[in-house]
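Novice: Give me a model of this one.
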Amino acid sequence: MINTYDVIIIGGGINGCSTALELAQRGVRVALVEKDNIGDGPTGRSSAIIRQHYSNELTARMAHYSLGVFQDFEERVGGECGFRRTGFVAIAAAKDQAGLAANVAMQRGVGIRTELLSPEALREVMPGIASDDLVAAAWEEDSGYADPYLTVNAYAAAAKRAGARLLTNTAVTAIHQSGGRVTGVATAAGDLAAPVVVNCAGPWGARVARLAGVEIPISACRVQVSFFKRPAGEEAIHPVVVDFIHATYFRSETGGLTLVGLVDPAEANAIVDPDRYAEGVDTDFILDSGERLIRRYPAMERSASAGGYAALYDVTPDWHAIIDEAPAGSGFYHCCGASGHGFKLGPAVGRLVAERVLGVADPLFDSRLFRLGRFADDEPVRGRYEYSIAG
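Specialist: All right, here's what the predicted structure looks like:
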């Protein structure tokens, strides 16, 4: 006997689990299929930064909405997400000063508590920061970071409580279609039927799309993170910092550590097989990221390396997600290609996808910015900085 649902979601990362919760809460019969365990994929290895600094009003609104969910997670989702409010700083080069100011003005217009800081004011927020090479920075006092593994598992548990069925360690092997529409999926545990299938497979998103004969421009890219033990005198947690001048981000981590990654567009060149990639950190990366960190946070010259790891981004040509039904009218929806934005926007994305699938007439978020056709139309999502990952 084939199990029948209203919607089948492929992928149990934050986007899949938040979508499952949003749909289940609306009375939709949902099955979420994950080839591993919840939290085993890129979401569980996310740096989990929660910030609202974006160049586009839609992504800024989505980030603002998502922050509200993280702040009130137990009430709105249930369980723990490990959110820590540390504040967030965006540091841009002098050539980006006008873009920074325009972003802050736009963000304030959508309700984000943010402001421009002079180098002197920035040193009051984070006394150890080097600021001689910048003109201004953006500051968000409400932002911070969360625990990605706790978060995604809390979402999965909430979706299950709301009535969704979760099938873990269950790979999708085929997508069934008839008359130009999806009719369900085949899995190692048997067939599932539904008139709607949502591809939330992240770095495996292009592979899943091909099961239905659809091509989407997503690459699985290896990204690395390093850890450094803060030295004596620097034990206190510090704000999350995105440093566009040195193409890095860093934040506090438990155990007196600072976590460091890159916001370098060159990371898109590290294309790998998502099932077979080196999950350890490279020595060269530790040295490079450490040197970049020291330029912005000089006291870390006395730090000690504490290793690191590699994870995956699902990267599109403009570093923004694809959220669309493709082909149109097929019932096959795609929600992947988050390009490093996925965790911080996850709560909003779940609502956006659920309302798109249900055809809500006046959705909270308009998905047109994320349409697949933008690439063919040469209308990519553009930000105000060189680094599209900033949005």
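
Novice: all contacts plus neighbour counts: C-alpha atoms, from now on.
Specialist: OK.

Novice: Tell me how many other residues surround V110.
Specialist: Residues near V110, counting by other Cα atoms under 10 Å, number 13.

Novice: wait, I meant P317
Specialist: By other Cα under 10 Å, the residues close to P317 number 16.

Novice: pretty sure it is touching A220, no?
Specialist: No - using Cα atoms under 8 Å, P317 makes no contact with A220, being 11.9 Å away.

Novice: all helices for the stretch 101-250 of the chain, in order.
Specialist: Secondary structure of the stretch 101-250 of the chain (DSSP state H, counting those that start in this stretch): helices at 119-125, 148-161, 205-210.

Novice: Tell me which of those lies nearest to I49.
Specialist: helix 148-161 (9.3 Å; Cα to Cα).

Novice: That closest one: which residues count as buried?
Specialist: Within helix 148-161, the residues scored as buried using 16 or more other Cα atoms under 10 Å are 148-160.

Novice: Out of those residues, which comes closest to V7?
Specialist: The nearest member of those to V7, counting by Cα to Cα, is A159 at 13.2 Å.

Novice: Second chain to compare with the first, below:
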Amino acid sequence: MKTCDVLIVGAGIIGLSIAWQLRRRSHLRIVVCDRGPGVGAGSTGASSAICRYRYSADNMVQLARDGIGVYQQWNAYLGQTDTRAIFQRDGVLWMPGEDAGWAEREHTRLSALGVRTRMLSDRDLQTMFPALNPCPLCPDLATAEAHDCKAGNRHLLETDGGWMDPVSAAQDTADALRRAGVGLHYNTEVTSIRSQGGRVTGVTLGDDENIDTDLVINAAGPWCNAVYRAADVEAPMQMDPVRIQVVHLDRPKSLAGKLPVTVDMAAGMYFRTQNRGQQLLVSSVREEDERETVDNPDDFLTVADDRFRAEKVHLLQHRLRGFSVDGNVRDYCGLYTVNQVDVHPVVGPWALDGFWVANGFSGHGFKLAPAIGALVARALVGSCGDFDCAMDPAYLSPDREPIRADSRSVLA
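Specialist: Now for the predicted structure:
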């Protein structure tokens, strides 16, 4: 590890995807360093890994389409047949609450962008997913007072959406990189990024070892600000690690039929199954639940708040017919790295010649990762014809104007 062509800081799904997309189209000497102890130790391991297409901006829809398309052809992408991760094409259901025209508007827009969707009536919903209550109202979280459920709304189903186990996907990518001769180094912190005359010349590691390189990519997720400090440059936009709470519980045997990944916009939550359909995972899509910034990403509360757990159980009782709590309600917390300017990632060269960044994914990182890897690799070494990304890289450039979105939450 004395010299390399590219050094990537961060071995989460973003850093690994950049490394693999570079390896697929070049013979560059690539090194990946991560301060964590192993695969999935950071944000990737805590990701819900939901692969949905719908974004406010058409460019982001296209980016999600390219990223999810890779997961759907995972073995071919990695060039191996013994992968751990399997794309779960459960569909992604959007329940828009009382906005009666939302589903039709988004169906028209997404269809024009090449995303397969279906509009569902309440009757369609009952036929396909009998456990779901189509009511567009949100339960009263202050008093828990019951309401009379309404009917007659329209819902939107992304038929090709779903989810994938994030740690398995990261491990698969790491295995492919090792087979291809890429160096992966855990428990390895980059403490300084050396430069001369405005150009990157190398890095210094925590054990004072020096590596000479003229290209460093900051893909360090919640630790990205430490990498900016190591390079002695300011971040292009404010990046804050934010604590995100997730609840999971056993699926009650009384819950009938198939369940899609569900985005309940009225209730401000999403949920999906996991563990071969035997468990439910649920979290928030509300902006107010993405405001708890963390000073030190190595030291934050990793269990959910009692109120958060209770609210999610109450909301599930409204949305799912036959729902009851069978066993313990469990929980964990992970970190989004939120771009506080426009909740979209920054990707591209920044501040120094040879210093690239891929930060601020604000909860979108997993589904976009293969496309982000392609975006960076295409800019650095050219296209390769398959598993590429067609989006103009200037859209996510670190020096762009802020992107406008319908929401500042993970639904942006």
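
Novice: can the buried residues of helix 148-161 of the first structure go into a markdown table with extra columns for distance to L166 of the first structure?
Specialist: Converted to a markdown table, the buried residues of helix 148-161 of the first structure look like this (distance: Cα to Cα, whole Å):
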| residue | distance to L166 of the first structure |
| --- | --- |
| P148 | 19 |
| Y149 | 17 |
| L150 | 17 |
| T151 | 16 |
| V152 | 13 |
| N153 | 11 |
| A154 | 13 |
| Y155 | 11 |
| A156 | 8 |
| A157 | 9 |
| A158 | 11 |
| A159 | 8 |
| K160 | 7 |
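
Novice: Among those, which pair sits farthest apart?
Specialist: Taking Cα to Cα as the measure, the buried residues of helix 148-161 of the first structure span a maximum distance of 18.4 Å, between P148 and K160.

Novice: Could you measure from the equivalent of R210 of the first structure over in the second structure over to N218 of the second structure?
Specialist: Under the alignment (TM-score structural alignment), R210 of the first structure pairs with R229 in the second structure. To N218 of the second structure, R229 of the second structure is 11 Å away according to Cα to Cα, to the nearest Å.

Novice: between these two, which one's more packed in?
Specialist: The neighbour comparison of R229 of the second structure against N218 (other Cα under 10 Å) goes to N218, with 26 against 14.

Novice: What is the equivalent residue in the first structure for that one?
Specialist: In the first structure, N218 of the second structure lands on N199 (TM-score structural alignment).

Novice: what's the spacing between that match and V208 of the first structure?
Specialist: To V208 of the first structure, N199 of the first structure is 7 Å away according to Cα to Cα.

Novice: Kindly report the same for R222 of the first structure.
Specialist: 19 Å.

Novice: Then R76 of the first structure?
Specialist: Look at R76 of the first structure and V208 of the first structure: by Cα to Cα, they are 31 Å apart.

Novice: between these two, which one's more packed in?
Specialist: Using other Cα under 10 Å, the more surrounded residue of R76 of the first structure and V208 is V208, with 24 against 12.

Novice: Skipping adjacent residues, who's closest to S111 of the second structure in space?
Specialist: T117 (6.7 Å; Cα to Cα, 6 or more residues apart in numbering).

Novice: Would you agree the one you found is in contact with H155?
Specialist: No - assessed by Cα under 8 Å, T117 of the second structure is found out of contact with H155, at 10.3 Å.

Novice: Find residues that contact each of the two.
Specialist: Common contact partners of T117 of the second structure and H155 (Cα atoms under 8 Å, 6 or more residues apart in numbering): none.

Novice: wouldn't H364 of the second structure be in contact with I372 here?
Specialist: No - counting by Cα under 8 Å, H364 of the second structure stays clear of I372, with 11.0 Å between them.

Novice: So between the two, which is more surrounded?
Specialist: A direct count of neighbours by other Cα under 10 Å for H364 of the second structure and I372 places I372 higher, at 30 against 25.

Novice: And the residue nearest to S111 of the second structure, how far from D406 of the second structure?
Specialist: Taking Cα to Cα as the measure, T117 of the second structure falls 20 Å from D406 of the second structure.

Novice: The two: which has the busier surroundings?
Specialist: T117 (23 against 10).

Novice: Just list the residues touching the corresponding residue of the first structure for that one, thanks.
Specialist: Under the alignment defined by TM-score structural alignment, T117 of the second structure is paired with T114 of the first structure. Neighbouring residues of T114 of the first structure by Cα under 8 Å, 6+ apart: 104, 107-108, 138-141.

Novice: nearest to L21 of the first structure, of these?
Specialist: When these are ranked by distance to L21 of the first structure (Cα to Cα), Q107 comes first, at 27.8 Å.

Novice: surely that closest one meets L58?
Specialist: No - Q107 of the first structure is beyond contact range of L58, at 10.1 Å (criterion: Cα under 8 Å).

Novice: Looking at the two, which is more packed in?
Specialist: Taking other Cα under 10 Å, Q107 of the first structure and L58 do not tie; Q107 has more neighbours (24 against 16).

Novice: From G12 of the first structure, how far out is the nearest residue to the more buried one once chain neighbours are set aside?
Specialist: For Q107 of the first structure, ignoring the flanking residues on the chain, the nearest one in space by Cα to Cα, 6+ apart is A60 at 6.4 Å. The gap separating A60 of the first structure from G12 of the first structure is 25 Å, by Cα to Cα.

Novice: Perfect, I'm done here.
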